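Novice: just coords:
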């Protein structure tokens, strides 16, 4: 099956892709393009899937660079292939390297300043976004020569507000950080709330002063044919879940 890749006009002409789960070699609960080395899927199958992604991005499989994601605001500056350690974002100005982020409801965020030749990729769940991983990624791109007002960022498929139910303690943490953040919560059933993760991410990106920030408007929870979803796997009492991959390269 052919890989299905979502792209964003705003990031053109930089080569990038938000990969769906279609076109992979995994089976069972991982059926499709599971690229999560941390999943319980067969490691050789995950390697095949990642090799297909590398081919689609026209990079060597060894040049598909990723980090050990820990829900932090840590950013790695990538200059060569290989493991990049514990972080949740990467920036790069070296041609031929693909920055790869894994998600399954969290936001995959791809960023580029084509004129400066600087790219970035971030994994942003609620914790990372609240702690400033998106702003830290923009700052790291500027440190490599990007112009803040020339950076475009696109949030790929992630969980939407309609599917993201949270409890009062979750809301209280955001309220303690800034009461203005309450606008990203809608009332749910009982004492529950619905959190707008991509809306929050867009606000953080725009307040960082970049040129443009968009969301592809795809919900990972709502479409099991195209996307893996951690929350959907929990609701379905599944033992594990696949990881989507999003890649950008110069």
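Specialist: The structure has been received and is ready for your questions. Every value quoted in this text rests on a predicted model; they were computed, and no experiment measured them. Numbers count the residues shown, from 1 in each chain.
Novice: Please count neighbours and contacts with C-alpha atoms only from this point.
Specialist: Fine.
Novice: Centre-most residue in the chain?
Specialist: For the chain, the residue sitting closest to the mean C-alpha position, by C-alpha atoms, centre = their mean, is residue 108 at 1.3 Å.
Novice: ok, now how distant is it from residue 190?
Specialist: Per C-alpha to C-alpha, to the nearest Å, residue 108 is found 31 Å from residue 190.
Novice: from what I can see residue 83 touches residue 67, true?
Specialist: Yes - applying C-alpha atoms under 8 Å, one finds residue 83 in contact with residue 67, separated by 6.4 Å.
Novice: the more surrounded of the two?
Specialist: For residue 83 versus residue 67, neighbours defined as other C-alpha atoms under 10 Å are more numerous around residue 67 (21 against 13).
Novice: roughly how far apart are that one and residue 58?
Specialist: Relative to residue 58, residue 67 is positioned 20 Å away (C-alpha to C-alpha).
Novice: Equivalent analysis for residue 92, please.
Specialist: Computed with C-alpha to C-alpha, the distance linking residue 92 and residue 58 is 17 Å.
Novice: Between the two, which is the more surrounded one?
Specialist: Higher neighbour count among residue 92 and residue 58: residue 92, with 25 against 16, using other C-alpha under 10 Å.
Novice: Using the three-state scheme, assign the residue of the chain most remote from its centre.
Specialist: Outermost residue of the chain with respect to the C-alpha centroid, by C-alpha atoms, centre = their mean, is residue 190; its distance is 30.8 Å. Look at residue 190: counting by DSSP: H, G, I helix; E, B strand; the rest coil, its state is coil.
Novice: Tell me which stretches of the protein form strands.
Specialist: Assigned by DSSP state E, the strands in the chain fall at 5-6, 15-19, 64-65, 75-78, 89-92, 98-103, 107-113, 118-124, 152-155, 165-166, 185-187, 193-195, 212-215, 244-249.
Novice: Rebuild these as JSON lines, extending it with distance to residue 224.
Specialist: Shown next, in JSON lines, are the strands of the chain (distance: least, C-alpha to C-alpha, whole Å):
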{"stretch": "strand 5-6", "distance to residue 224": "16"}
{"stretch": "strand 15-19", "distance to residue 224": "14"}
{"stretch": "strand 64-65", "distance to residue 224": "26"}
{"stretch": "strand 75-78", "distance to residue 224": "30"}
{"stretch": "strand 89-92", "distance to residue 224": "26"}
{"stretch": "strand 98-103", "distance to residue 224": "14"}
{"stretch": "strand 107-113", "distance to residue 224": "17"}
{"stretch": "strand 118-124", "distance to residue 224": "21"}
{"stretch": "strand 152-155", "distance to residue 224": "19"}
{"stretch": "strand 165-166", "distance to residue 224": "18"}
{"stretch": "strand 185-187", "distance to residue 224": "24"}
{"stretch": "strand 193-195", "distance to residue 224": "20"}
{"stretch": "strand 212-215", "distance to residue 224": "19"}
{"stretch": "strand 244-249", "distance to residue 224": "12"}
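Novice: try this one side by side with the last:
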């Protein structure tokens, strides 16, 4: 199988105002018709007949999907599938979108790893679910997508220390010298410690890159999507 991965930007959609213009989030206050149009365009442009979405809640629940689901997975922050052609999607506007896949097993996953989810172990839970679906961690390839960078993610010192205890490598300093979090650094270390050898990082910072949505920068705003799926070679 061949693994496909796509990360959207905010350009080229039907949304207006704060959500201008390719907002794919359906729970952020945008016009539902605009979101539906954007999601339809996404599927059409990528040639997908099924995109699985989830109602993200900053937890560690993982749901396995096969494309027969008619509604987004409830209270879930990671989706796993072994069904070819079914794309699993994660929505973000500063949190880390994590796309994982084992091409030989045909197993892929999309993970919403914000501060809380990363702290409570959503990524290890996803790796466990992928293993149960037939994936081998030695073959898994990972993309850590665009997210707020440590230089811009300022948090209270006690919060930085707490997250560091649960996600070693995540504590950092902002460009102002204040306590901060680099979740992608912590997640990279967590993956490496789990035996995942192929880890790519999209270096874009959502806070700094105006082509991406950022909740920290803008408050009311849209969501980009990161998707992955398998297809026959």
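Specialist: Structure's in. What do you need? Model, not experiment: these values are computed from the prediction.
Novice: Grab the longest helix from the first structure for me.
Specialist: Taking DSSP state H as the assignment, the helix of the first structure that covers the most residues is helix 43-56.
Novice: Quick one: average offset of that helix versus the second structure, please.
Specialist: Overlaying the second structure shows helix 43-56 of the first structure at a mean distance of 0.7 Å from the equivalent residues (mean C-alpha distance after the TM-score superposition for the first structure).
Novice: counterpart of that helix in the second structure, which residues?
Specialist: Aligning helix 43-56 of the first structure against the second structure (TM-score structural alignment) gives residues 32-45.
Novice: List the buried residues of the matching stretch.
Specialist: 34-39, 41-42 (16 or more other C-alpha atoms under 10 Å).
Novice: same question, stretch 131-149 of the second structure
Specialist: For stretch 131-149 of the second structure, the neighbour count (16+ other C-alpha under 10 Å) marks 131, 133, 135-137, 139-149 as buried.
Novice: Check stretch 81-93 of the first structure too.
Specialist: The neighbour-count criterion (16+ other C-alpha under 10 Å) identifies 81, 84, 86-93 as the buried residues of stretch 81-93 of the first structure.
Novice: Then stretch 201-208 of the second structure?
Specialist: Using 16+ other C-alpha under 10 Å as the test for burial, stretch 201-208 of the second structure gives 205-207.
Novice: so where in the first structure does it end up aligned?
Specialist: With the alignment judged by TM-score structural alignment, the segment of the first structure matched to stretch 201-208 of the second structure spans residues 215-222.
Novice: Need the distance between the two termini of the matching stretch.
Specialist: Start and end residues of stretch 215-222 of the first structure are separated by 16 Å (C-alpha to C-alpha).
Novice: if we look at that stretch, which residues are touching it?
Specialist: Surrounding stretch 215-222 of the first structure, the residues in contact under the criterion C-alpha atoms under 8 Å, 6 or more residues apart in numbering are 8, 104-105, 154-160, 163, 198, 202, 226-229, 231-232.
Novice: now with 7 Å?
Specialist: Contacts to stretch 215-222 of the first structure, defined as C-alpha atoms under 7 Å, 6 or more residues apart in numbering, come from residues 105, 154-160, 163, 198, 227-229, 232.
Novice: which among the residues you listed gets closest to residue 182 of the first structure?
Specialist: Checking the contacts of stretch 215-222 of the first structure against residue 182 of the first structure with C-alpha to C-alpha, the nearest one is residue 198 at 14.3 Å.
Novice: Counterpart of that closest one over in the second structure?
Specialist: Taking TM-score structural alignment for the superposition, residue 198 of the first structure sits opposite residue 184 in the second structure.
Novice: for its match, what are its contacts?
Specialist: 96, 144.
Novice: Help me confirm that residue 106 of the first structure comes into contact with residue 128.
Specialist: No - under the criterion of C-alpha atoms under 7 Å, residue 106 of the first structure is not in contact with residue 128, lying 9.5 Å apart.
Novice: Of those two, which one has the most company?
Specialist: For the pair residue 106 of the first structure and residue 128, the greater number of neighbours falls to residue 106 (26 against 22), based on other C-alpha under 10 Å.
Novice: how near is that one to residue 144 of the first structure?
Specialist: For residue 106 of the first structure, the distance to residue 144 of the first structure - C-alpha to C-alpha - is 26 Å.
Novice: Residue 90 of the second structure contacts residue 96, correct?
Specialist: No - contact criterion C-alpha under 7 Å: residue 90 of the second structure and residue 96 do not qualify, at 9.3 Å.
Novice: what sits in contact with each of those two?
Specialist: Common neighbours of residue 90 of the second structure and residue 96 (C-alpha under 7 Å, 6+ apart) are residue 112.
Novice: how about the buried residues of stretch 32-45 of the second structure in TSV, adding distance to residue 173 of the second structure?
Specialist: Below are the buried residues of stretch 32-45 of the second structure laid out as TSV (distance: C-alpha to C-alpha, whole Å):
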residue	distance to residue 173 of the second structure
34	39
35	36
36	40
37	40
38	37
39	37
41	40
42	37
